[in-house]
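In: Prediction below, plus the sequence it came from.
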Amino acid sequence: MRLAPRPAATLATAALSVLAALALAGTPAQAADGRKDAWHLDALELTELHKISQGEGITVAVVDTGVDARHPDLKNNVLPGVDLYDERSKGHQDRQGHGTAMASLIAGHGHGPGGREGVLGVAPKAKLLPVTVQGAKGKAIIAPDALAAGIDWAVDHGADVINVSLGSSTDVDLDRAVKRAYQKNVIVVAAVGNKQDAIIGSPANHPGALAVTGTDRNGRPSRIAAIPAEETDLAAPGDDLFAALPDGRYTMSTGSSGSAALVSGAVALVKSKYPNLSSYDLFKRMVETTRDAGKPGKDLDYGYGQLDLRQALTGEPDGRGSRSQAAQEPEVDPTLARARAENSGTSNKAVEWVLSLAVVVVFLGLVATVVLLVRRRLRRRTAASSKEVRTPVAGPAGSETPYPPAPGEPYRPVPGAHPGRPGVPPSGPAGGQPTHSADPTGDAGWRRPGT
């Protein structure tokens, strides 16, 4: 649930999905040198805050391209997951490297003496649940119903937090999956996308998801990992993040993907310390403990503000989210406000009289309507008894109507017929429901787990 309403984004190509936050084309990095340049560790004060929480007992699902479970920085942290394209891999095969990078930022534990080399994630003692939603060809398009199935699977298999550093088109199945996760106290953390995407996809545009944008080393909106948007809830480091790649490799990654991963790790730390928080309270804690940045209050560049992990773990929500609506109301002149207060008693009495009169009018109107309907029904029965009884006829596309339409009236659908999926263009055969074999990625058709 959003703490303040926001409009949903609409994608021009609603039948397709885009990998909104894939930016791993950074420079190769060495394990030791990369750790020294992992500036976000200091920005988030992780060395000190790991004394409070390291994500113990929390499972973070990584809905992405898979996770290399053999990477030395992730070994023993990766649970058996699912691959919607290859059930044999259990999500442990990463076809692009994106999922492994996100997993390392969330829960990498490093390697070597004292774990001082490699990637240190925000929640190194959390478990990772890989959910692969991208096919073998690795194209940057993801079916929204596949993404929805991945979120559903994660919820049903023990995820406490779900990281989605991907973007998709707005879709009723995907919206339902995010809402279902929220209702089961599982927070979906989503990347808003990068500059070149220019539009916010789903699930970041869903009110039940925590939408994250990226900042640079100076705390300013990233030139790459950010899109000014009303959907944004908070900001986190997104530029030059030291991350793992499959086969023991490393990279410097830039993108809101990494920002979302860091926030997923932060949510894991908070949830580990406060295990009984509801989705609403957890959401509220994450956004209302941020450091306000940019314009005062919620803005397009930072949302409610920059992630303040110390405050999220040790402070209290300040109520700014619940005040955001009031802050948008125009200011009232003090003299006018006093006059309104003085006249409130008289105004209330006037309102009571008006409401009473309205109730009487509505009641009389209902009585008149009932009488009119009864008279019409009696007239129709009389007329029908003197005419030939007509049989139903077929409407458009062969759908039967329960009665012939009157002249000039459109055909009426059969009562109980499926009205279709509002807002989603037909994507299945002959405009029917989508089929999983018709995969827009060009990969082999994905399969819903358990089918």
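Out: Perfect, thanks for sending it.

In: Only C-alpha atoms from now on, for both contacts and neighbour counts.
Out: OK.

In: separation between residue 75 and residue 67?
Out: As for residue 75, its distance to residue 67 is 11 Å (criterion: Cα to Cα, to the nearest Å).

In: Over to residue 145?
Out: Distance from residue 145 to residue 67, by Cα to Cα: 21 Å.

In: if we can go back for a sec, and residue 75 and residue 67? which has more neighbours close in?
Out: Using other Cα atoms under 10 Å as the criterion, residue 75 and residue 67 rank with residue 67 on top: 35 against 15.

In: Please report the distance of the closest residue to that one other than its chain neighbours from residue 74.
Out: Here the nearest residue to residue 67 in space, its sequence neighbours aside, is residue 100; by Cα to Cα, 6 or more residues apart in numbering that works out to 4.4 Å. Using Cα to Cα, one gets 9 Å for the distance from residue 100 to residue 74.

In: Next one for the comparison:
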Amino acid sequence: MNILTNKFKFVFGLISAFLIIFNPPCFAFTAVNDDDYDSLIVKTKRASRLMYKYTGHGYKKIKDSTYLIPLSKNDTAKTKEQKIAALRQSGIFDLVEPDYKLVLDQEETERIYTQIVRHAENDNNLTDAGDIISFDLPKEVTPNDKDFAAQYYLKEVNAPQAWGITVGSALLVGVLDTGVDVNHPDLNGKVSSGTDTNDVDLNDSIGHGTEVSGIIAANTNNHQGIAGVSWNTKVLSLKITDDLGQARVSNVVSALDQAYQKGARIVHISLSTNQFSQTLKDAIKQAHDRGILIISTAGNSGIEELRYPAAFDGVIGVGAVDETKQKEFYSTTGEHVSLVAPGTSIYTTSINFTYDKVTGTSFAAPQVSGAAALVWSIAPKLTNDEVRNILSSSADDLGVPGKDQQYGYGLLNIEKAVEMAKAFK
């Protein structure tokens, strides 16, 4: 044990002089560089108790046996590689890798209006969202939300036809993002918050998480705003970014644990990276093995490349198409694309009681998360893999026959998916 202790002291003494946390500027919509990280993730072998002793030096515990080691702001790509090599050669760790950055897969945002939207309780004509399943539903449902006509994408994926079968249950969807504006009238009463994973305010100052959440589960049939894909679904907001929109692998890992602990059945991640991370892969696998369905963006690089976490086993990776069902120029292609959905000019909730038109695979993927919630509302005993298979099998094939790298299994068809789920009730 003394030898091991001395080895720990040597290795971490070597790095401790450089333990100054650095937060570089966030380029949220650019590619991730190989050296674009400011911390290392390490997984200990037998030395977890020793590692605990050294957390006072700035080492942060992410989960059991996994820690975050900050690097110096003066580190270059070369010195980062040298430190990684030294830690790997120490023999103390099972894993040493960079804490890579994930980027928001958003192309552009168009603010539609900025006037204050009235809260539901101030309008006697508004329908309580909790009562929306108390009436008999026709084959196709057109909700009374004032801006529903602006949501062309819901018709493209046959959401109104699906609502004639189900409008969802109170299933919990974990949204790993920039936070959510819990005071927005179209999200009021829908959102609970997890513990912050990035030491910043839990509220959404950017808008991305609020936009994503509105697509999934906005209050619907309430005479205002928009309709969500799954009317009764609840959102667990897990803020993984700072106020510049910057997230790291370590933030995702912590949030996945929280999502499980709080009972989320679906986890939605509208961020991605082109850097493979074993730590992220292990965390995604653990969440999948716990029964969680993970849905993520295919990415906005516009080229053929793998994006993570979409490329990991069991994850539904979602690309974007336009109104003519053609792949959008920005939508990343590759084996990780499972499905596509409309991704351009998506009208949804935003911060400060506003609504935006937003573009990117970030806003195609939430349609799939809402669809998964509707499928589970029909057949709650389905496994996460069974829900994933239903969504894939029910998609409208696009491009070359069968699964391909541009469209995956095809365009999301929510009506077909919920019809298929009825066989598993």
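Out: Nice, thanks for sending it over. As the structure is a computational prediction, the values presented were derived from the model and not from experiment.

In: Could you get me the TM-score between them?
Out: Once the chains are laid over each other, their TM-score by TM-score structural alignment, normalised by the length of structure 2 reads 0.66; 300 aligned residues with a Cα RMSD of 2.4 Å.

In: re the thing from before, any common contacting residues for residue 100 and residue 74 of structure 1?
Out: Listed as contacting both residue 100 of structure 1 and residue 74 by Cα atoms under 8 Å, 6 or more residues apart in numbering are residue 68.

In: Tell me which of these two has more neighbours.
Out: It is residue 100, of residue 100 of structure 1 and residue 74, that has more neighbours when counted by other Cα under 10 Å, with 31 against 28.

In: The more buried one maps to what in structure 2?
Out: By TM-score structural alignment, residue 100 of structure 1 lines up with residue 210 in structure 2.

In: My guess is that match contacts residue 204. True?
Out: Yes: taking Cα atoms under 8 Å as the definition, residue 210 of structure 2 is a contact partner of residue 204 at 7.0 Å.

In: okay, and the common contacts of those two?
Out: Residues within reach of residue 210 of structure 2 and of residue 204 at once, by Cα under 8 Å, 6+ apart, are 178-181, 351.

In: May I ask which of those has the most neighbours?
Out: Ranking those using other Cα under 10 Å puts residue 180 first, with 33 neighbours.

In: one step back: so which elements touch the helix or strand hosting the residue nearest to residue 67 of structure 1?
Out: Residue 100 of structure 1 belongs to helix 98-107 when elements are defined using DSSP states H and E. On a contact count with 3 or more Cα pairs under 8 Å, 6 or more residues apart in numbering; DSSP states H and E, helix 98-107 of structure 1 meets strand 59-64, strand 117-120, strand 127-132, strand 241-245, helix 256-273.

In: of those, which approaches residue 34 of structure 1 most closely?
Out: strand 241-245 (5.8 Å; Cα to Cα).

In: A helix includes residue 382 of structure 1, no?
Out: Yes: according to DSSP: H, G, I helix; E, B strand; the rest coil, residue 382 of structure 1 belongs to a helix.

In: Near it, how many other residues are there?
Out: So residue 382 of structure 1, with other Cα under 10 Å, has 11 neighbours.

In: try residue 355 of structure 1
Out: Residue 355 of structure 1: 12 neighbours (other Cα under 10 Å).

In: can you tell me what part of structure 2 the host helix or strand of it aligns to?
Out: Element membership of residue 355 of structure 1 [criterion: DSSP H and E] is helix 344-385. With TM-score structural alignment applied, helix 344-385 of structure 1 matches no range in structure 2.

In: do the same with stretch 144-158 of structure 1
Out: Going by TM-score structural alignment: stretch 144-158 of structure 1 matches residues 249-263.

In: Show me how far that stretch is from its chain's centre.
Out: How far stretch 249-263 of structure 2 lies from its chain's middle: 11 Å, per Cα atoms, centre = their mean, to the nearest Å.

In: Tell me which residues touch the aligned residue in structure 1 for residue 368 of structure 2, please.
Out: Aligned against structure 1 by TM-score structural alignment, residue 368 of structure 2 finds its counterpart in residue 263. Contacts for residue 263 of structure 1 (Cα under 8 Å, 6+ apart) come out as 189, 212, 236, 307.

In: The spatially closest residue to residue 18 of structure 1 that is not a sequence neighbour: how many residues sit nearby?
Out: Leaving aside its sequence neighbours, residue 18 of structure 1 sits nearest to residue 141 (Cα to Cα, 6+ apart; 4.5 Å). Using other Cα under 10 Å, residue 141 of structure 1 has 22 neighbouring residues.

In: is it true that residue 141 of structure 1 touches residue 19?
Out: Yes: applying Cα under 8 Å, one finds residue 141 of structure 1 in contact with residue 19, separated by 5.8 Å.

In: which residues are common contacts for these two?
Out: By Cα under 8 Å, 6+ apart, residue 141 of structure 1 and residue 19 have these common neighbours: residue 168.
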